[in-house]
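Q: A predicted structure for the sequence below; I have some questions about it.
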Amino acid sequence: MRELLDKPNISIFEELESEVRSYCRSFPTVFTQAENYKLRDVAGKEYIDFFAGAGALNYGHNNPKMKEKLIDYMMNNGITHSLDMATSAKAEFLKKFNQVILKPRGLDYKIMFPGPTGTNSVESALKLARKVKGRETIMSFTNAFHGMSLGSLAVTGNKFKREGAGVPLQHSVFVPFDKYYGEEVDTVEVIAKILDDQSSGVSIPAAIILETVQGEGGINVARYEWLRRIAELCKSRDILLIVDDVQAGCGRTGTFFSFEKAGIVPDIVCLSKSIGGYGLPMAITLIRPYLDIWKPGEHNGTFRGNNMAFVAAAEALSYWENDELYNHVEKNGQTVRLFLDKLAEKYPNMKGQVRGRGLMQGIAFGVEGLADKVCRIAFERGLIMETAGADNEVAKIMPPLTIDHEGLVKGLNILADCVKACSKELN
């Protein structure tokens, strides 16, 4: 055992950790340090992070402002674990979230702490929708991803992930996302037809759940007009609208909520990942007050009260007291879009299609296995990227929102070199 503990390489994980591990296979090194958008491994090699903890590190690694707050809190013996008991850390987060996020946007939500992860938030949203409407069915979309627990998996489209459940996944129905059949097919009309046709075999659902930008599903972007029409469809048919903003929220697409520019107000909003600020486990479910019919303890969990996350989350909200971060994301998002457009144009043999919004973008390659290869070469050259999509066809760009222009361009240039190398092999 002592020999295993002394090994400064990946072998200890291969020997002792379950085969279920995945990210460490894509990035086969032992990371030791991180700051903002940079990672360093045990050999001292530096990497630019275009992954950001799958969207959990919007404010960068070891954000200094949050780190200072956390250290002060610990040194003063602040409450760490509290279930759902009242603490000063939770009170500060609730107050600041209401003042900085909800009130300026004219939003009226009750805040629920369902557990520490995104799938906890989704599970609570599905349970509440069914409880309120008295219906079993939830409608979700092709290429959707909502989590790995059974309720969330039931509304997730990916076949590989669904097969991991080991039991039938029921009480859900899938409909086509925006542009699923191409530009010429109006999928809102398709959904309306299914709902209104007494012989479609689909009952009126308790809720429709969607991502405005499908992250794991391939960076598929819903148009704002499409989102507005889905919201209208829900309202006219007494269906609750749930927006899963676990990955696309907290500024990832520019605005704090990814649905703001669409001008819609969902009945329920799921947040996790970067809501914890520092990469600490935390999730919240926002619910319209009239929907809050929970009985005390009807949905609970041991780690709803992660006070360290409350401390970091409250400090993270300081980024939203003005438009500085929003403008930064908008500007860098434009840089990424222009860069990817030129890349796709320069290497037509890659059959690249640019997708995304803000700092949640990617390029879908029409050549099988190419995105995986690009990301593998990128890692070798010091850039951390992951793939997305049903067939891992998208090379995904998702750096910390706090990345500076120099770091962003440096990472994009590494990506360009990788694409160039792969393009030559195709010729």
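A: That came through fine. Residues are numbered from 1 along each chain as shown.
Q: use CA for all of it now, contacts and neighbours both
A: OK.
Q: residues touching residue 119, list them.
A: Contacts were defined as CA atoms under 8 Å, 6 or more residues apart in numbering; by that measure residue 119 touches 146, 147, 148, 149, 152.
Q: how close does it get to residue 178?
A: Taking CA to CA, to the nearest Å as the criterion, residue 119 is separated from residue 178 by 23 Å.
Q: helix, strand or coil for residue 411?
A: Remark: residue 411 carries the secondary structure label helix [criterion: DSSP: H, G, I helix; E, B strand; the rest coil].
Q: and the closest residue to residue 47 other than its chain neighbours, how many neighbours?
A: For residue 47, ignoring the flanking residues on the chain, the nearest one in space by CA to CA, 6 or more residues apart in numbering is residue 382 at 4.4 Å. One way to gauge burial is a neighbour count; for residue 382, by other CA atoms under 10 Å, it gives 19.
Q: Residue 50 is in contact with residue 382, correct?
A: No - contact status for residue 382 versus residue 50: not in contact, 10.5 Å apart, counting by CA atoms under 8 Å.
Q: which stretches of the stretch 151-300 of the chain form strands?
A: Counting by DSSP state E, counting those that start in this stretch, the segments of the stretch 151-300 of the chain that form strands are 172-175, 207-210, 213-214, 220-221, 240-244, 268-271, 284-287.
Q: and here's the other structure:
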Amino acid sequence: MTILEHKPSTAGETDIFAHLESEVRSYSRTWPTVFEKASGSWLRSESGKDYLDFFAGAGALNYGHNNPILKSALVDYIMSDGITHGLDMNTVAKRELLETFEEYVLAPRGLDYKVQFPGPTGTNSVEAALKLARKVTGRESIINFTNAFHGMTLGALSVTGNSMKRAGAGVPLVHATPMPFDNYFNGVTEDFQWFSRVLDDAGSGLNRPAAVIVETVQGEGGVNIARPEWLRALADLCKERDILLIVDDVQMGCGRTGPFFSFEVAGITPDIVTLSKSIGGYGLPLALTLFKRELDVWGPGEHNGTFRGNNPAFVTATAALKHYWADDKLQRETLRKGERIRQTFMNLSDMFDGVSTRGRGLVQGLVFETHENAQKVCALAFEEGLLAETSGPSDEVVKLLPPLTISDDELEFGLNILAEATAKVQA
């Protein structure tokens, strides 16, 4: 469980952060230490303490920290003077990524998507998707869902549900209408009853939307899971009414729920898909916007960005796809490990009142009716050497996003810490 050599900590190791860095920082407050090295599923602090990572860069490190296969490819590329910054120029690294993505991801799933490099982050991918949907349809309105999270730039923020994040915009967030996510009414009301009614009612006041944007699993929203039948009904509704369907797979794609795309379980084919976080493989910034071939109506340079051509990320993305997606081994392991977490969380739910669980693959949530208990559990876990975050509108969910490559022993080690922390908090 030890990783790399370290140097001793010095007094006042966090002082410069409090002195100079903006008050907007958040994770550094939750985990008040200075990290120095990382390997696989572990981080090491400057003081020499090891932390098991059940956070994985908010889902950007599906293949772990400093994955040796990806690191080797990256180092070789850099040492050979490969292109680092290329805008959207043709490069060998980009060609190899596109060829690999088609061979290992698109073709096996029968997907005929065009690939756009919109910029380095998930919110860039969402912005491109929203702009394209409006351009294709000539409409302005977007339908989003309760408790959704799609990014922090204005367009993506307009389709995000969290009130605190929306308030930070400082301007009205318009041209988006929220609808209830699956099971928002706890099964009392059919979720699509209102949606379909207002779409078809000429007196509803709802402008016909350009698109619907949805996460199949709402990670930031509290690990809310959309049932496959709900997703199929949503896809049918969009198709029947000539509305584009955008699936935001920024956090749940690249195998997080088992299959490469989180929507595969429902058997649907979205019109547009957003990818980022782990698509870069090594934690390097990279985002893709995928869309059906007939939707490619962009003019040259109509949507661009200085850092959309991150060639080192192309290299690590290619290596990750070739190594982890040539067969279904990673998918099967992800589902197996996810089931192990679910069993532990089910046991805790049986042991303690006011505790429940939900999840899919290696995104799993432990839900606390007493909302502040989730934060207490994460705080105790951190003291014992485990990183886990909370999510949900009231931070009521302990959300687990361990690397997909985590070992069984590491998984058990972390689950034991969480179980003990939960027992202390719920006692």
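A: Alright, I've got the coordinates. Note that this is a predicted model, so its numbers are computed, not measured.
Q: contacting residues for the counterpart of residue 102 of the first structure in the second structure?
A: Matched across to the second structure, residue 102 of the first structure falls on residue 106, judged by TM-score structural alignment. Taking CA under 8 Å, 6+ apart, we find residue 106 of the second structure in contact with 112, 113.
Q: Please report how far residue 106 of the second structure lies from residue 147 of the second structure.
A: 30 Å.
Q: Kindly report the same for residue 130 of the second structure.
A: Separation of residue 130 of the second structure from residue 147 of the second structure (CA to CA): 18 Å.
Q: nearest spatial neighbour of residue 55 of the second structure, skipping sequence neighbours?
A: Excluding its sequence neighbours, the residue lying closest to residue 55 of the second structure (CA to CA, 6+ apart) is residue 401, at 4.8 Å.
Q: For residue 262 of the first structure, what is the corresponding residue in the second structure?
A: Taking TM-score structural alignment, the alignment pairs residue 262 of the first structure with residue 266 from the second structure.
Q: For its match, which residues are in contact?
A: By CA under 8 Å, 6+ apart, the contact list for residue 266 of the second structure reads 227, 228, 229, 231, 232.
Q: Would you mind writing the ChimeraX command to select the buried ones in the residues you listed?
A: Buried members of the contacts of residue 266 of the second structure can be picked out in ChimeraX with the line below, counting by 16 or more other CA atoms under 10 Å:
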select :228,231,232
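Q: Show me the contacts of residue 266 of the second structure that map onto helices.
A: Secondary-structure check on the contacts of residue 266 of the second structure using DSSP state H: residues within helices are 228, 229, 231, 232.
Q: can you put the contacts of residue 119 of the first structure in TSV and add secondary structure, neighbour count and distance to residue 390 of the first structure?
A: Shown next, in TSV, are the contacts of residue 119 of the first structure (DSSP: H, G, I helix; E, B strand; the rest coil; neighbours: other CA atoms under 10 Å; distance: CA to CA, whole Å):
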residue	secondary structure	neighbour count	distance to residue 390 of the first structure
146	coil	28	14
147	coil	21	15
148	coil	17	16
149	coil	15	19
152	helix	22	17
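Q: Which two among those are spaced furthest apart?
A: Put simply, by CA to CA the two of the contacts of residue 119 of the first structure set farthest apart are 146 and 149, 9.0 Å from each other.
Q: and residue 47 of the first structure, how many neighbours?
A: When neighbours are counted by other CA under 10 Å, residue 47 of the first structure registers 21.
Q: re the thing from before, same list (the strands of the stretch 151-300 of the first structure) but as JSON lines, adding mean neighbour count and distance to residue 183 of the first structure.
A: Output for the strands of the stretch 151-300 of the first structure, formatted as JSON lines (neighbours: other CA atoms under 10 Å; distance: least, CA to CA, whole Å):
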{"stretch": "strand 172-175", "mean neighbour count": "18", "distance to residue 183 of the first structure": "16"}
{"stretch": "strand 207-210", "mean neighbour count": "26", "distance to residue 183 of the first structure": "19"}
{"stretch": "strand 213-214", "mean neighbour count": "27", "distance to residue 183 of the first structure": "17"}
{"stretch": "strand 220-221", "mean neighbour count": "22", "distance to residue 183 of the first structure": "13"}
{"stretch": "strand 240-244", "mean neighbour count": "26", "distance to residue 183 of the first structure": "23"}
{"stretch": "strand 268-271", "mean neighbour count": "26", "distance to residue 183 of the first structure": "28"}
{"stretch": "strand 284-287", "mean neighbour count": "24", "distance to residue 183 of the first structure": "33"}
